[in-house]
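Q: Sequence and predicted structure, then a few things I'm wondering about:
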Amino acid sequence: MGSGVRSATTAAMALACAAVILSAPGVAYAAPTPTPAPAPSTAPTTDPDLTPAPGATPVSNEQLEAVREDLDTLYHDAAVATDAYNLAEERTEQQSTQIVGLAREIVEGKARLDKLKERTGAAARAQYRGGGLPDEARLVLSDDPQDFLEGAGRARQGAQATKGLLAEMRRTQQDLEQYARDAAAQWKKLEANREARAKAKKKVKEQIAAAEKLESALQKEERKRLAKLEQQAARRAQTTWLDSGVLDDISRKASARGKKAVEYATAQIGKPYEWGAEGPKTFDCSGLTSQAWAAAGQGIPRTSQEQWKQLDRVAVEAMRPGDLIIYNSDASHVAMYLGDGAMVHAPRPGRTVTIAGAGSMPILGVVRPG
């Protein structure tokens, strides 16, 4: 393991116990499970960082809290659309590969059919040269009955061979017809997924653009106050999760592959989020987790929703470093557990891969790739 990876992993474990985890920027801001935290308070605060600056028309903390909630919704919807895009992209690649395979089968099948036709034609020509007479007539015309019997035996063998060739031709023709039907069906699916991918891409861009527009309308000082509100929301959610006692039974160590996955994921800290990206320079949430486990030698589904559907589920109390934490009721976000209540994830557009509290978002469940 390189020194950079070792230091990143060590930092991840140390930071998990520190207050910086509780206030790490870039996390989502909803309440965790098993018990949802109360809705963030909109009561006035005495925190000087949240006090509107004098001069310009102030934006109240209540208004900023509403902005924060709107941003959460927009980025959540963008994450859902990103998952849909990634799934359509993955299926498009699979169907393209299947179509190429079917095309190869059709080419090979046609070549095989041509050879069978040639052999069948040769057998027919040989029969024609024999006069095509029935056995009884050839027996009457034969000068030597023994020669006839031997010839008749060869003729029967030839007839059986020809019959076998014809049967093989029929099977090959049927295979070709099935390949053609399968290819046509895959083309339809391919086109459908291309349309789904295009729609999802449009949706992602619309949601991100709306979120960026909302944030850009704020003054610099207001954006700082908004970031402070985000940190406070994440801290409250993480504290509630830790206070639930969920970590009391978590004392398991990572598997060998789990350690490698953690090393990969933590080595990406600081790299920008980009929807649809799976490295090496940018990542979305499931791009990070899927590539981390690929680096560990374990292939897993590309999207957070498919990871939730297909991977083995474990209890939150049984999770260990390297396990994937699935967030939100629609499985729209995923992170990797580091241990000691911390996780690493690619949060959302405008943020970088970072460490955060594992309970800073509502946990749907935990899955274990291997």
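A: Thanks, I have the structure now.
Q: contacts, neighbours, all on C-alpha from now
A: Noted.
Q: Could you find the closest non-adjacent residue to the most centrally placed residue in the chain?
A: The centre of the chain sits closest to R302, judged by CA atoms, centre = their mean, with a distance of 1.5 Å. Among residues not flanking R302 along the chain, S290 sits closest, at 5.8 Å (CA to CA, 6 or more residues apart in numbering).
Q: Same check on Q305?
A: In this structure, Q305 finds its nearest non-sequential neighbour in A331, 5.1 Å apart by CA to CA, 6+ apart.
Q: Quick check: that neighbour touching T303?
A: No: the pair A331 / T303 is not scored as a contact, 9.3 Å apart, by CA atoms under 8 Å.
Q: What ranges does this structure have for its helices?
A: 3-16, 19-22, 61-129, 135-141, 145-216, 220-243, 256-267, 285-295, 304-310 (DSSP state H).
Q: between the longest one and helix 220-243, how many degrees?
A: It stands for helix 145-216. With axes from the mean of the first three to the mean of the last three CA atoms, to 10 degrees applied, the angle from helix 145-216 to helix 220-243 works out at 120 degrees.
Q: same check, this time on the third one
A: Orientation of helix 61-129 against helix 220-243 (the same axes, to 10 degrees) gives an angle of 70 degrees.
Q: so what's the residue nearest to the centre of the chain up against?
A: Residues in contact with R302 (CA atoms under 8 Å, 6 or more residues apart in numbering) are 86-87, 90, 286-287, 290.
Q: Next, format the residues you listed as TSV and append neighbour count and distance to I99.
A: Output for those, formatted as TSV (neighbours: other CA atoms under 10 Å; distance: CA to CA, whole Å):
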residue	neighbour count	distance to I99
N86	23	20
L87	23	18
E90	16	14
S286	32	27
G287	26	26
S290	24	25
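Q: Quickly name whichever of the residues you listed is closest to T239.
A: Nearest to T239 out of the contacts of R302 is S286 (CA to CA; 25.4 Å).
Q: Distance-wise, check the closest one relative to A184.
A: Distance, S286 to A184, by CA to CA, to the nearest Å: 32 Å.
Q: Count the neighbours of R252 for me.
A: 12 (other CA atoms under 10 Å).
Q: likewise A123?
A: Count around A123 with other CA under 10 Å applied: 17.
Q: check contacts around the nearest residue to L74 once chain neighbours are set aside.
A: With sequence-adjacent residues excluded and distances taken as CA to CA, 6+ apart, L74 is closest to Q207, at 5.5 Å. Taking CA under 8 Å, 6+ apart, we find Q207 in contact with 74-75, 77-78.
Q: just the buried members of these?
A: For the contacts of Q207, a burial check counting by 16 or more other CA atoms under 10 Å picks out 74-75, 77-78.
Q: before we go on, here's another structure to hold up against the first:
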Amino acid sequence: MGPSKCGILTTAVTVVYTVSVLAAPNVTFASPAPAPAPPPSASASSSLPQRTDLKAVREQLRQLYHDAAVATEAYNAAEEASEKQCARIVALAKENIKLQEKLAYLKGQAGAAARAQYRTGGLPPEAQLVLSDDPEMFLDSTATLYQGERATQGVIGEIARAQKELERNARVASAQWQKLEAQRKAKAAAEKLITRQIATAEKLESKLEKEEKERLAKLDREAELMAQTAWLNSGIVKDIKGQASEAGERAVRFAMAQLGKPYVWGAEGPDSYDCSGLTSQAWAAAGRSIVRTSQEQWNRLKRIDMKDMRPGDLIIYFKDATHVSMYIGDGMMVHAPRPGRAVTVAGAGSMPILGVVRPDA
């Protein structure tokens, strides 16, 4: 994978952060929290079949790619969180630059007031009245002096508030950087797991002869067709009569324009996609920003009864919501299936459906 958006942004803001935030006094920084351990995967370490039992091979590949999808969702979630964390850190850095400038200005005002008091010799107003050659002018200047004293006290109060604000921001920024580091480690752990799962699957497939690969692909098609036929025979498609919204039509057009582009985990286009990268970018093109991962799309978008489904809606698959497609009508969907495959059109019921969500509800 290439450098993340957040990684580039973090590098750019580090110098600003160091100067404007860490310079605040009396602030300590804790060690980053340990990254969460990657989920165990029995399939990644399992041995390859001793004989070419294609059904067993197919099941093992299915599990390997499913585990890779789970890790991909974890990676995508950490990436999305990192980008938000970076934005918060940048905002804090900018705020602290303004506070530093304000503090410098206030200190300048306080210094000017102190120099003015020094020029009067620090004499109390009564003594200055006795020594004055023009009492009336002195009384006018005394009123000004009192106003100046009050203004000076206000400046000192503002300085104290600005310093406290800097210290508070430094503590907040410290916590944000700890979270960012934890997210970085979570991404690295997920990336390692994804790479291992895909490598194991590719190694398993590489042991198959050409004829066996063709038979395996046929088994996949047959299983998908059987699932789609059962879904159609349930009569559900006859009840689906919803028409796409304008935004839904735009999202479908975008997704269909990506046909043939390869699945790459963590990818959001324009040359490759993973499943939720495709759906989130399709809806972004339609003018609606949605959450990045299929699990968050399931958790946070409005759920729709299947009979009310319309083109542009997202279909979430598997009990753990680790795959997502976009419904395009007539019982079909478009999706980015898995590593080694490309964006394609398939039967909407060709995988176990968890539910349906609507981005523009």
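A: Yes, it's here. None of these values were measured; they are calculated from a predicted model.
Q: that older thread, of A331 and T303 of the first structure, who's got more company?
A: Neighbour tally, A331 of the first structure and T303, criterion other CA under 10 Å: the higher count belongs to T303, 27 against 22.
Q: What does that one correspond to in the second structure?
A: Using TM-score structural alignment as the criterion, the counterpart of T303 of the first structure in the second structure is T293.
Q: Now do the contacts for its match.
A: By CA under 8 Å, 6+ apart, the contact list for T293 of the second structure reads 73, 76-77, 276-277.
Q: Check T120 of the first structure too.
A: Applying CA under 8 Å, 6+ apart, we find T120 of the first structure in contact with 162, 165-166.
Q: got TSV for these, with neighbour count and distance to Q310 of the first structure too?
A: Below are the contacts of T120 of the first structure laid out as TSV (neighbours: other CA under 10 Å; distance: CA to CA, whole Å):
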residue	neighbour count	distance to Q310 of the first structure
T162	19	51
L165	17	46
L166	16	46
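Q: Distance to E212 of the first structure for these - can I get that in JSON lines?
A: Listed next are these as JSON lines, based on distance: CA to CA, whole Å:
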{"residue": "T162", "distance to E212 of the first structure": "74"}
{"residue": "L165", "distance to E212 of the first structure": "69"}
{"residue": "L166", "distance to E212 of the first structure": "68"}
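Q: Looking at the second structure, which of the residues you listed hold up?
A: Counting by both residues aligned by TM-score structural alignment, their matches' CA atoms under 8 Å, those that remain in contact in the second structure are 162, 165-166.
Q: Considering those, which is situated nearest to A155 of the first structure?
A: Using CA to CA, these come closest to A155 of the first structure at T162, 10.3 Å.
Q: Now do the same for that closest one: its match in the second structure.
A: By TM-score structural alignment, T162 of the first structure lines up with T152.
Q: How about A254 of the first structure?
A: Matched by TM-score structural alignment, A254 of the first structure corresponds to A244 in the second structure.
Q: Please apply the same query to A335 of the first structure.
A: In the second structure, A335 of the first structure lands on S325 (TM-score structural alignment).
Q: next one: P362 of the first structure
A: Counting by TM-score structural alignment, P362 of the first structure lines up with P352 in the second structure.
Q: Spit out the contact partners of that match.
A: By CA under 8 Å, 6+ apart, the contact set of P352 of the second structure is 317-318.
Q: on that earlier part again, could you measure the residue nearest to R302 of the first structure against A184 of the first structure, distance?
A: From S290 of the first structure over to A184 of the first structure the distance is 31 Å, taken as CA to CA.
Q: got the contact list for the nearest residue to S132 of the second structure once chain neighbours are set aside?
A: With sequence-adjacent residues excluded and distances taken as CA to CA, 6+ apart, S132 of the second structure is closest to F138, at 6.8 Å. Applying CA under 8 Å, 6+ apart, we find F138 of the second structure in contact with 128-129, 132.
Q: What's the match for F138 of the second structure in the first structure?
A: Under the alignment by TM-score structural alignment, F138 of the second structure pairs with F148 in the first structure.
Q: what do you get for T279 of the second structure?
A: T279 of the second structure maps onto T289 in the first structure, by TM-score structural alignment.
Q: Now do that match: how many residues are near it, please.
A: Neighbours around T289 of the first structure, by other CA under 10 Å: 32.
Q: which ones are touching it?
A: Applying CA under 8 Å, 6+ apart to T289 of the first structure gives the contacts 265, 324, 334-336, 345.
Q: for C86 of the second structure, same thing?
A: Contacts of C86 of the second structure (CA under 8 Å, 6+ apart): 6, 9-10, 180.
Q: go again using 7 Å as the cut-off
A: Counting by CA atoms under 7 Å, 6 or more residues apart in numbering, C86 of the second structure touches 6, 9-10.
Q: so which of these persist in the first structure?
A: Using both residues aligned by TM-score structural alignment, their matches' CA atoms under 7 Å, the first structure keeps none of the contacts from the contacts of C86 of the second structure.
Q: ok, of those residues, which one's closest to W265 of the second structure?
A: Nearest to W265 of the second structure out of these is C6 (CA to CA; 17.3 Å).
Q: where's the closest one relative to Q109 of the second structure, distance?
A: As judged by CA to CA, C6 of the second structure and Q109 of the second structure stand 40 Å apart.
Q: more neighbours, those two?
A: Neighbours were counted for C6 of the second structure and for Q109 using other CA under 10 Å; C6 has more, 20 against 16.
Q: Trace that one over to the first structure, please.
A: So, by TM-score structural alignment, C6 of the second structure is left unmatched.
Q: Would you confirm that C6 of the second structure contacts A81?
A: No: with contact defined as CA atoms under 7 Å, C6 of the second structure and A81 do not form a contacting pair (9.4 Å).
Q: Quickly note the distance from the counterpart of K189 of the first structure in the second structure to V13 of the second structure.
A: Residue pairing (TM-score structural alignment): K189 of the first structure is matched to K179 of the second structure. Computed with CA to CA, the distance linking K179 of the second structure and V13 of the second structure is 16 Å.
Q: Please apply the same query to G347 of the second structure.
A: 46 Å.
Q: Q128 of the second structure too?
A: Q128 of the second structure is 54 Å from V13 of the second structure, where distance means CA to CA.
Q: now do Q100 of the second structure
A: Distance of Q100 of the second structure to V13 of the second structure, computed by CA to CA: 16 Å.
Q: Give me the more crowded residue out of the two.
A: Ranked by neighbour count (other CA under 10 Å), Q100 of the second structure and V13 place Q100 first, with 20 against 17.
Q: Can you find the partner of that one in the first structure?
A: Mapped onto the first structure by TM-score structural alignment, Q100 of the second structure lines up with K110.
Q: How about that match, nearest residue that isn't a chain neighbour?
A: Per CA to CA, 6+ apart, closest to K110 of the first structure is L176, 7.5 Å.
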